[in-house]
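K.L.:
for reference, the sequence and a predicted model appear below.
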Amino acid sequence: MELLKIAYNINLYFIPIIIIFGIIGNILNIFIFTRPALHRSCSIYFLAGSFNGLIILIFGTLNNWFSQILPVLNPIGTSLSYCRFLSYFIYVIYNLAPYFTACITIDRFLSSCPDANLRRLSSRPQTAYIVIPIVIFMTSIAYIHMPIRYTIIRSICQPQPGFYANFFPFFTTGYYFFAIILIIIFGLGTSYNIRNRRQRIQPLVNTNAIVERRRARGDAQLLIILF
């Protein structure tokens, strides 16, 4: 009982602090990445991730906190439609987070490539405006089975018993970790490209070199934020 009381108190007092600081951090990120000087595809991915982080905190973490503090006011255990919609929505927004990070990592990989055509893809905001809706659409489709196969058992919203209950944990774990694998692969690729580029660079003192160095500094700052 003491452990349950400690867990309850931690949830009661510390989760709101995490939510408040998380909301402040994401709002500050939105202000930073809406600056005209950072109007490139990588910044737009960061911006999408920050908006998604706000949605997770407000509709995911905060809602979960309220449901534990005031369970009587939470209809997820009594309304099947609410159970299915909220579960689907929460899983989609939580799984968007690693894929937005994967988009950033892939973008940084492209920006570090020796091929000029690939580098141009990373500098065009239009690329992000195409990729982000595709990522949202694919994740929404990937979890479209949840509104069909989720149910309420003993006032708990959960997967239907049987094959689906066994399949779902493997599916959601695999879908999440596929993004982690992409992050690792393209992160290592970016590191490799940067090391190779440093070995090839010769001292230049013209205007183009100054512009390129400024752009490189901006890219380095974005990499620091990412990793």
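P.N.:
Nice, I can see it.
K.L.:
CA only for contacts and neighbour counts going forward, please
P.N.:
Will do.
K.L.:
distance of the residue nearest to the spatial centre of the chain relative to residue 9?
P.N.:
Central residue of the chain (C-alpha atoms, centre = their mean): residue 97, 1.5 Å from the mean position. Distance of residue 97 to residue 9, computed by C-alpha to C-alpha, to the nearest Å: 28 Å.
K.L.:
ok, residue 87 next?
P.N.:
Applying C-alpha to C-alpha, the value for residue 87 to residue 9 is 25 Å.
K.L.:
what of residue 23?
P.N.:
With C-alpha to C-alpha as the criterion, residue 23 and residue 9 are 22 Å apart.
K.L.:
re the thing from before, which one of residue 87 and residue 9 has more residues nearby?
P.N.:
Per other C-alpha atoms under 10 Å, whichever of residue 87 and residue 9 has more neighbours is residue 87, with 20 against 12.
K.L.:
structure B:
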Amino acid sequence: MNTTLKSVSSALLDAPYQLNIWFDSFLWILGNFGNIGNVIIYSHRSYRQRAYGIYLLGEAISDFIYIDFLLLTRILQNGFQISITGHYNFICKIRQFDSVWNPLVSLTLFAFAIIDRILSVQRSNKYRQWSNRVKLSYKICIAIPLFWLVFFAHRLILYKIRNGSCNPLPGFYASFDSYVEAGFTALGVPLAMAILAFFLLRNIRNVTHGKVLPINNNQPVATTTRSNLQQIDSQVAFMLLLQIAISILTRIPYVAQVLYSNITQYWSKSELHIAIENTVIEFIRILSYVFFTTSFYVSIITNRRFRRQVKGLFKKKQVIDHTTQ
């Protein structure tokens, strides 16, 4: 009986490390291939002529940096027990800053891609003319990282290594920082995505059923069948909708975990309770990286145009290989 309990306890204690070694490593490899693929595809001229393509390119670059810094350091620290943020104050500050900055940059750019698609099928020309503003999209892609940089710059100053771990200054700031993170990266993200999903889903239905889409306020044009452009837009919308679903499903457990940790941080807990809690928390934290590693694969599954671009890349590579032989 005691031997069994000891074995279970050892397995529970080892579970967080194994999760970070195997699951994180799998996501890191998956994400690198996917984000490199996204950068290549969205760098294509046809996507750079569409505002949503610019936003998704910016998102892909942000995701690439995120997993190759934050996820990789997580694997080294939480999986292989190689202390990085506990020894180097500079990395401590940068990592804590990046843990909130990069995801919000990525998700905000993703949100602007959705907004662009929503605006593109509005009935009113006043709203529709704000879609596909390519020059504006470049400016927004610069403004968003700067905005979140200013908003979370306090982490670059007020986080320090204490007792071998990277923590915020104790007292008021620690509580303030914790609730800001919970509000923006936990509660704010699924709420914003749910609102965008509602409007995007409504637009998919409008395009699918061929609703009346006026060219201007005085000259409506009834569309009984979908044009090629509408079909492409509906595929993009469906692709974005599926990614929204992934972001919500992987963020809701994170919301629950952040709230639970804040509420129970001063509770008395048994060693078994702490071991189970640590395993669940590690799994939820790892799950929060799924959105940033899977967009390429979602695009391949849902978007025919995207698949053609990927196939075109392989065909070009085969042609180059044959000419160099």
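P.N.:
Cool, the structure landed. All of these numbers come straight from a predicted model, not from anything done at the bench.
K.L.:
what does the TM-score come to for these two?
P.N.:
The TM-score (TM-score structural alignment, normalised by the length of the first structure) is 0.85; 220 aligned residues with a C-alpha RMSD of 2.3 Å.
K.L.:
what range does stretch 18-25 of the second structure cover in the first structure?
P.N.:
Stretch 18-25 of the second structure corresponds to residues 9-16 in the first structure, going by TM-score structural alignment.
K.L.:
distance from that stretch to the second structure after superposition?
P.N.:
With mean C-alpha distance after the TM-score superposition for the first structure, stretch 9-16 of the first structure departs from the second structure by a mean of 2.3 Å once superposed.
K.L.:
doesn't residue 52 make contact with the residue nearest to the centre of the first structure?
P.N.:
Yes - here residue 97 of the first structure reaches residue 52: they are 6.9 Å apart, a contact under C-alpha atoms under 8 Å.
K.L.:
now whatever residue of the second structure lines up with residue 172 of the first structure, nearest residue through space, not along the chain?
P.N.:
By TM-score structural alignment, residue 172 of the first structure lines up with residue 181 in the second structure. Among residues not flanking residue 181 of the second structure along the chain, residue 100 sits closest, at 7.2 Å (C-alpha to C-alpha, 6 or more residues apart in numbering).
K.L.:
residues near the match of residue 172 of the first structure, how many?
P.N.:
So residue 181 of the second structure, with other C-alpha under 10 Å, has 17 neighbours.
K.L.:
give the contact list for the counterpart of residue 66 of the second structure in the first structure.
P.N.:
In the first structure, the residue equivalent to residue 66 of the second structure is residue 56, according to TM-score structural alignment. By C-alpha atoms under 8 Å, 6 or more residues apart in numbering, residue 56 of the first structure lies in contact with 90, 93-94.
K.L.:
what do you get for residue 120 of the first structure?
P.N.:
Residues in contact with residue 120 of the first structure (C-alpha under 8 Å, 6+ apart) are residue 111.
K.L.:
what about it, helix or strand, and which?
P.N.:
Assigned by DSSP states H and E, residue 120 of the first structure falls within helix 116-123.
K.L.:
can you list the buried residues in that helix?
P.N.:
For helix 116-123 of the first structure, burial by neighbour count (16 or more other C-alpha atoms under 10 Å) applies to 119, 121-123.
K.L.:
same thing with stretch 243-252 of the second structure?
P.N.:
243-252.
K.L.:
where do the strands sit along the first structure?
P.N.:
150-153, 156-159 (DSSP state E).
K.L.:
looking at the ones you listed, spot the one closest to residue 73 of the first structure.
P.N.:
strand 156-159 (14.2 Å; C-alpha to C-alpha).
K.L.:
which bit of the second structure covers the closest one?
P.N.:
Strand 156-159 of the first structure corresponds to residues 165-168 in the second structure, going by TM-score structural alignment.
K.L.:
now tell me what touches the matching stretch from outside.
P.N.:
With contact meaning C-alpha under 8 Å, 6+ apart, stretch 165-168 of the second structure is reached by 85-86, 89, 92-93, 155, 158-161, 174, 177.
K.L.:
average offset of that stretch relative to the first structure?
P.N.:
Taken against the first structure, stretch 165-168 of the second structure registers an average deviation of 0.8 Å after superposition, with mean C-alpha distance after the TM-score superposition for the first structure.
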